[in-house]
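Visitor: Let me see the structure of the following:
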Amino acid sequence: MNQHVNLPPGLQFPEDIVFTGYAAPVRIEGEVHDLEVIGRIPPELEGIYIRNSADHAYPPLHGKDIFLNGDGMVHSVRMQNGHADLTMRYVRTRKFELERKARRALFGAYRNPFTDSPEVEGEDNNTANTSVLWHHGKLYALKESGRPYEIDPNDLTTRGQSDFGGQLTSRTFTAHPKIDPENGDCVAFAYNCEGVASDEIEVYVIDKEGQFKSTERFKAPYCSMVHDFMVSRNFIAFVICPMVCDWERVKRGEAYWHWDSHKLTHIAVIPRDQGVKAIRWYTAPRAVMQTHTFNAWDDGSRLVLDHFVTASGWLSQFPDIHDPHAHEMPPFGERWVVDLASAGSEVKIERFINHIGEMPVVDNRFSMRRTRHFWFGTNHPESWPMLPPGPKGPPFTCLGHFDEQTGKIELFYAGPDSSPEEPCFVPRSPDAEEGDGFLMTMVGRRAENRTDLVILDARNLAKGPLAVIKFPCRVHEGFHGIWVPGNALGSDRGF
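Guide: As a prediction, this is how the structure comes out:
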């Protein structure tokens, strides 16, 4: 006898900029062995390139969503003997597992528990979708609104959420930790430490074995999005920008963050040898949003902060509290100089890279001291303009290399309808001079709905690709990635 069954509605993503075209969810997990290679992968590249992305597994609970709220999808390209293998897998967060079991979205707006379905009340909404960390022999997927998730570096399976053996006291952890190249310490932090809006920031120092050397908290002037920070040899610096959160607005179902240009931008400077008890506060001359950082260095009397900043908040994701029609402004590379010998709180600002840009990197072997070479995503304002805006703003068409010693900017143009993502620097050898190595970037081939991994000579971008590793399909646009050398993984793991 046939029975009538009430079937659930079909899976359908909204016709929205976040879920259509090149930005559409990909949702593919699996492996592709022996990717097609145009050119030759340099023999020095034996290891794994790993990056994170936000790839919605299910249509949003409330019809629309922002790009940042996708589920963590990690992609790795293992390179060995000139061959390249691709692995792609979702991070099995608590959120992902609950929604996979229900076969639908259960969590609502970005970091807003008041918009979740009742059946997941009190559950963790961490998506683990922003970046990855390799430290003390372990790989972690990171999202600043939750704790790290440990994943297997070989097959990207999830090992579980981590509190570093009970050492992590905060419910959150930064997506931008810094590794000290001299002793291997990981300097990290957490904001909104209890998982709700607050003005507290917690600072950690983790040794190369994974043991916490220190944990300290301090209060910021207001609750701010603290996405990145900077560490020099002797100081830690936080830029507190007026991307603010008001928990009462969150309760009303409004966006978690709002841009408030009426507030000041502050800088916290913490001596590494004394900690937060010796914190000093400085004030920027105007309200700005720090996007991402290059590096910090100090010379005794000055602390120098090199980063990208914008005159607006991240308005493609979050609204302006005073002007709902405000447009997002492009970031520029700025150098902020703090006079440590002065009793005042002023900060000197100069534009040291007169070119729009984002996703900055340096040769991390030389970080925390003055560097010469800087790489970033950008475009050529005349010859190669940016592509039409997508769900995370206008995509770039180029990568840039700025040599501060010569003052020159060199560009790599990815091609028509092509958008490079954050570059990743890999030294040619452990003892190579600064900047001598390779630059990797995922490149979205938008007209072909496909993705490549491009390898460049880091100090000769204009020469073009040394190798193009072609993916047979599109993978979702990502945020941040790292290189893990094969010798760090060990010979028993395939190297």
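
Visitor: From now on I want contacts and neighbour counts done on CA atoms only, so please keep to that.
Guide: Noted.

Visitor: what about the closest residue in space to residue 425 that isn't next to it in sequence, distance to residue 363?
Guide: Spatial nearest neighbour of residue 425, excluding adjacent residues (Cα to Cα, 6 or more residues apart in numbering): residue 439 at 4.7 Å. The gap separating residue 439 from residue 363 is 10 Å, by Cα to Cα, to the nearest Å.

Visitor: Find the residues that touch each one of these two.
Guide: Residues touching both residue 439 and residue 363 (Cα atoms under 8 Å, 6 or more residues apart in numbering): 425, 426.

Visitor: need the contact list for the residue nearest to residue 82 when sequence neighbours are not counted.
Guide: With Cα to Cα, 6+ apart as the criterion, residue 82 has its nearest non-adjacent residue at 5.2 Å, and that residue is residue 41. Taking Cα under 8 Å, 6+ apart, we find residue 41 in contact with 82, 83, 455, 466, 467.

Visitor: now the other sequence, so there's something to compare against:
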Amino acid sequence: MLAKSYHIITPSIFRPSKRSPPPRKIRFRPYATTTQPIPISMPDNRVPTQEVVDDALVALWDYQFLFMSQRLEVPIPIKLKLIEGALPKDFPCGTYYLTGPGLFIDDYGSKIHPLDGHGYLRAFEIDGPNGEVRFSTKYVKTEAQKEECDPISGSWKFTHRGPFSVLKGSKMMSNIKVMKNVANTSILKWGGRLFCLWEGGIPYEIDPQTLDTIGSFNFINDDNDVEDEINFNQSHALDLVARIVKPILHGVFKMPPKRLLSHYKVDAQRRRLIVMACNAEDMVLPRSHYTFYEYDPEFRLLQKKEFTISDHSMVHDWAFTDTHYIIFTNHVKLDILGSMAAICGQAPMISALSVNHSKPTSSIYLLPRFSTNNNSNSQSDDYWRKPIEAPQLWLLHVANAFESIDDNGNLALQIHATACSYQWFNFHKMFGYNWQNDILDPSIMNCKEGKDQTLPHLVEISIKINRNKRSQECSVACIKKQAKSSDFPIINPQCSGYKHRYVYAAASSGSHQTLSHFPFDSILKFDNLTKRVSIWSPGSRRFVGEPMFVSKRSFVEDNGYLLVIEYVASRRMCNLVILDAERVGGVRAVIARLEVPRSLTFPLGFHGTWTPIE
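Guide: Predicted structure coming up:
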């Protein structure tokens, strides 16, 4: 096919100034027909063939590449090509599962937010002794996916709005299909079973070998009756409103009575899975109801604990220690005008909520995991009702938390997590998506950091409580050495819930002039003992996703490997990179790099899990 010339029409933020020369013609070559970008007023399915001097224009193209749709599935695993290094013989045999959105535009002109993209499950089967990595991928066949994708023709037609998107045309008005369970956020392997999780719906079980979708599986089996009595021992008026709202959310908008969070925890020493759920009506009421469930390795429910607080909050991630659950309340409020626009289909449903800037601090709740009488409302455990007030921060993801008790019985807790300011966080523009013009704008994620505008970064939260639980102290320290921003923090999973030394995260080095904060272009390693930060970067126009730690058989905390997906924007390809966790920031950090075929290049993923062969 002959190359053609096009004029590029860029969004206003990337347009040249009056003093700049007029836009010039750039030659394009056809791109793989299996991928489609979110439109940016440029020709679809084409990428620049020559290096462009304008850094902002290159950044714009690179950013779109990270959110290119991929429709192909790979049901039979294929062997990946080794392009650097060698797979270690002592690398544990297992599978790295990664999920995230796979599709952002259908065949009828509707575009959706990345958070509403259908779950696209990727699997990397790693065989260290034989030096092979095999790759397979499939869409999670949720109810929404089966409705929106024709299995015969392979064409897509979006019918569900999703919480963050607005569909065009006749599907825009009076569309009550809001809760689009796309199973695209995280992966759980427990009790020999594999699940894809989403923030607002029931998990979907997946066959670990074939990646076939088995079906939805609700392991919170106490919320099937939406008419269950709501006994919060609080305002009778709120109880009445909850009784009215709950059946509407369930019956009309198909929201489950309890919303299982996509982030779960594993107590490494007790060998327990811990999951957390919120009530559906928490989205619109000025209080929050949290339920924690703990399971043994055979998926038997060991305990269930419920707590209600008088805060209207949004929780995406949380923490636990040996004796506590820890909730960070990101304060939100109901937006009346936004709610009306959302109900009418003129704005995404998430517009019904807005960040509550009036709260000067952030509230942290320490909820007791265990009590002598199994009653979380007992007087002996009543201290949890009064939150610990910390400097205002919007918590994004938690790496880990642990606690210690001194000889006098005083309790100290330390949490490592990523957070940003309330001023930076914006429900409507996450990932730079502008639903009003369907533009994916990288400048929204790369705004200049000011006095109140703090971008995502690693923080260390320290809490001290005396033995009678009457005195509380809290401090927050920012860890931003050598990194402009960071997120997706992880640790060696063998330390989960207990004292750790090292934290790893995806980070930005700030070397890219326009994409100075996001997407991430480095892997960060933080030493909690020395407070040293080390950085590994793959190179120019290469970006990374969430790192994943793989432990070696003999336990030394950082004696292991890091798996990370590398997005080579200049070549429109992605690789699986294996790093030596001990050498991050030093020489020979890269152990091996394996290439995903260009035709199977997939978009930026969210969260993954490593599952060794048992």
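
Visitor: Next, the TM-score between them, please.
Guide: With the length set by TM-score structural alignment, normalised by the length of the first structure, the two chains reach a TM-score of 0.85; 468 aligned residues with a Cα RMSD of 3.1 Å.

Visitor: returning to that earlier point: so what's the residue count around the residue nearest to residue 425 of the first structure?
Guide: Residue 439 of the first structure has 25 neighbouring residues, counting by other Cα atoms under 10 Å.

Visitor: mind listing the helices for the stretch 1-150 of the first structure?
Guide: 94-102 (DSSP state H, counting those that start in this stretch).

Visitor: which one in the first structure is aligned with residue 261 of the second structure?
Guide: Superposed on the first structure with TM-score structural alignment, residue 261 of the second structure falls opposite residue 174.

Visitor: So that match belongs to a helix, correct?
Guide: No: Residue 174 of the first structure sits outside any helix when classified using DSSP: H, G, I helix; E, B strand; the rest coil, being coil.

Visitor: any idea how far the nearest residue to residue 367 of the second structure once chain neighbours are set aside lies from residue 106 of the second structure?
Guide: Closest residue in space to residue 367 of the second structure, ignoring its immediate chain neighbours: residue 325 at 5.0 Å, by Cα to Cα, 6+ apart. Separation of residue 325 of the second structure from residue 106 of the second structure (Cα to Cα): 41 Å.

Visitor: Could you do residue 312 of the second structure as well?
Guide: Distance of residue 312 of the second structure to residue 106 of the second structure, given as Cα to Cα: 35 Å.

Visitor: Between those two, tell me which one has more neighbours.
Guide: Between residue 312 of the second structure and residue 106, counted using other Cα under 10 Å, the more crowded position is residue 312 (21 against 17).

Visitor: Which position in the first structure pairs with the more buried one?
Guide: By TM-score structural alignment, residue 312 of the second structure lines up with residue 223.

Visitor: Does its match touch residue 245 like I think?
Guide: Yes: contact criterion Cα atoms under 8 Å: residue 223 of the first structure and residue 245 qualify, at 6.0 Å.

Visitor: Secondary structure element for the closest residue to residue 477 of the second structure other than its chain neighbours, which one?
Guide: Nearest residue to residue 477 of the second structure in three dimensions, chain neighbours excluded: residue 460, at 5.1 Å (Cα to Cα, 6+ apart). Element membership for residue 460 of the second structure (DSSP states H and E) is strand 457-465.

Visitor: what's the following helix or strand after that strand?
Guide: strand 472-479.

Visitor: Just give me the mean distance for that next one relative to the first structure.
Guide: Aligned to the first structure and superposed, strand 472-479 of the second structure gives a mean residue distance of 3.2 Å (mean Cα distance after the TM-score superposition for the first structure).
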